[in-house]
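J.: Fold the following and give me the result.
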Amino acid sequence: MSIGSRLLPALVAGCSLIVAQAQPWQSRSAPGEGPNPARAPEPVEVHPASEQLEEAREDLLEAVHVVRRMKADPQVLQLLQRAQGLFIVNDYAHAALGVGVQGGEGVLVTRRGNDFGDPIFFNMGALSIGAQAGATRGEIAFLLMTERAVQRFLDERTFSLTAGAGLSFANYQARGMAATGKLSDVVVWTGAPGLYAGINVGALGVLPDGEANRAYYGRDDATALQIASGRIPNPHRNVLAMVLRI
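T.: Just a heads-up that it's a prediction; the model follows:
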């Protein structure tokens, strides 16, 4: 056998190796897929805390509108100057004759020095409006005129804000309310027509909304007492305290 015939197989094998190394690399794909299959966009998950935060912000904006309505009355303005706290229920459902009204969400601010502090969010089971007719949807504000009325909100337990719970109540009347020397623990104001007429208004099953408070302040220790004492920094603008500033 000649030297050329012996070298030919080796040359062929070497050329095959060079060609294989020169081919571009391709990623492995699943059967039926191309080398770079298009990936479907992953769905965006909405975290429950984000929903709670948006709801809390909406409640605050509605409470700001309620306070502006209250301040339009000069005598209510005088009451706000003396109040130790303010609990606002932005909206309550239509009431049937002589029964409780479906509850909802409320926002509390308490006095801190000369101004009001940061908002605290609450849930409640129902509003008690006594035996009266004609109540429609609307807003109610409880002006907390004494420290013991405020303290009911800071005990971290369910309570009722009613005259039967050891607090004295008065319904706001446009004449003479702010001029009296002695005030009740709670003065009830409402923007809904036809709610008064000598009836007693109260809140039943009131409890801090832990989820809303934690979402708004971004902290697990955001309790009603901690927020009211100023130990929890507010990461947002305190718009409610700003509009309450006299």
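
J.: use CA for all of it now, contacts and neighbours both
T.: OK.

J.: got the buried residues for the helix or strand where Val64 lies?
T.: Assessed by DSSP states H and E, Val64 sits inside helix 48-71. For helix 48-71, the neighbour count (16 or more other C-alpha atoms under 10 Å) marks Gln52, Leu53, Ala56, Asp59, Leu60, Glu62, Ala63, Val64, Val66, Val67, Met70, Lys71 as buried.

J.: I have a second one here; can you model it like the first so I can compare?
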Amino acid sequence: MLTKKLLSFFLFTIFSCQISTASADDYTDIQALVDQSTILMKSFGDDPEMTWFQHNIQYAKAVFIVPQMLKAGFFIGGSGGSGVLLSRDMKTNIWSYPVFYSMGAVSFGLQIGGEASEIVLMVMTDKGMDSMLSTSFKLGADVTVAAGPLGQGAKAATADILAFARSKGAFLGVSIEGAIVNPRDKWNAAYYKQKVSPADIIIGNTTHNPQADALRTTMAEQSKLKTTKVSY
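T.: Here you go, the predicted structure:
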């Protein structure tokens, strides 16, 4: 009983700190997430282990970037992070302005330790795109997800979303399946200075913030047509 209480307190402390930081409706924090996403995408573009990602991002309908996903646990674990989604015009290779989301999960099973991960999700299908524009969805349940960078054969070839991650620290049993993704409406409103939905930003193209142009330019550079397609 004491162990369970200590565990609960441990998880509550870690994720309360993480969530309180990510939930502060402060423009500086929101812009910092955009800047961190830009740095992460440039890093993925230069990483020799991300060859598949680099040659196939041009086929993605959208990309969801989570610069820092925090996980911790001792048989019972939790994870949380904030990210941005940008969609791509398949004809012009012009990327949308970012939409802000949260992603989190509670997990059970063999998992010991803590971890900070950099996660990028490539949205490959219309179903995956529709889910991102919904009020909430669960990875692995509402949409299929497969791991990168080399994929998992047939599963990766048909998955709605492909997940790429780089981790720091030690963690057993890490998986983003079961994670719930929700739009951060307050962050979107604060960044664009008006109440907007993900569809308003992605499809309606009714909002703009020039401070996200560096990220959009980076996305366009990363997704330029490459002559070589790396297979699954």
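
J.: TM value for the aligned chains?
T.: The TM-score (TM-score structural alignment, normalised by the length of structure 2) is 0.70; 192 aligned residues with a C-alpha RMSD of 3.1 Å.

J.: follow-up on the earlier one: want to try a markdown table for the buried residues of helix 48-71 of structure 1, with distance to Ile129 of structure 1 as columns?
T.: As requested, the buried residues of helix 48-71 of structure 1 are exported to a markdown table (distance: C-alpha to C-alpha, whole Å):
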| residue | distance to Ile129 of structure 1 |
| --- | --- |
| Gln52 | 29 |
| Leu53 | 30 |
| Ala56 | 26 |
| Asp59 | 22 |
| Leu60 | 24 |
| Glu62 | 22 |
| Ala63 | 21 |
| Val64 | 24 |
| Val66 | 19 |
| Val67 | 21 |
| Met70 | 20 |
| Lys71 | 24 |
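
J.: how about those residues, which pair is most distant?
T.: Gln52 and Lys71 (28.6 Å; C-alpha to C-alpha).

J.: returning to that earlier point: tell me which other helices or strands the helix holding Val64 of structure 1 touches.
T.: When contacts are defined as 3 or more C-alpha pairs under 8 Å, 6 or more residues apart in numbering; DSSP states H and E, helix 48-71 of structure 1 sits against helix 74-82, strand 85-92, strand 105-112, helix 210-217, helix 239-244.

J.: Take those and lay them out in JSON lines including distance to Val19 of structure 1.
T.: Listed next are the helices and strands packed on helix 48-71 of structure 1 as JSON lines, based on distance: least, C-alpha to C-alpha, whole Å:
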{"stretch": "helix 74-82", "distance to Val19 of structure 1": "88"}
{"stretch": "strand 85-92", "distance to Val19 of structure 1": "78"}
{"stretch": "strand 105-112", "distance to Val19 of structure 1": "74"}
{"stretch": "helix 210-217", "distance to Val19 of structure 1": "62"}
{"stretch": "helix 239-244", "distance to Val19 of structure 1": "73"}
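
J.: do you know which of these lies nearest Ala126 of structure 1?
T.: For those, the distance to Ala126 of structure 1 is smallest for strand 85-92, at 8.8 Å, taking C-alpha to C-alpha.

J.: against structure 2, where does the helix or strand following that closest one fall?
T.: Counting by DSSP H and E, the element after strand 85-92 of structure 1 in chain order, helix or strand, is strand 101-102. Using TM-score structural alignment, strand 101-102 of structure 1 corresponds to residues 78-79 of structure 2.

J.: okay, now the aligned partner of Pro67 of structure 2 in structure 1: neighbour count?
T.: In structure 1, Pro67 of structure 2 lines up with Asn90, judged by TM-score structural alignment. For Asn90 of structure 1, the count of nearby residues is 24 (other C-alpha atoms under 10 Å).
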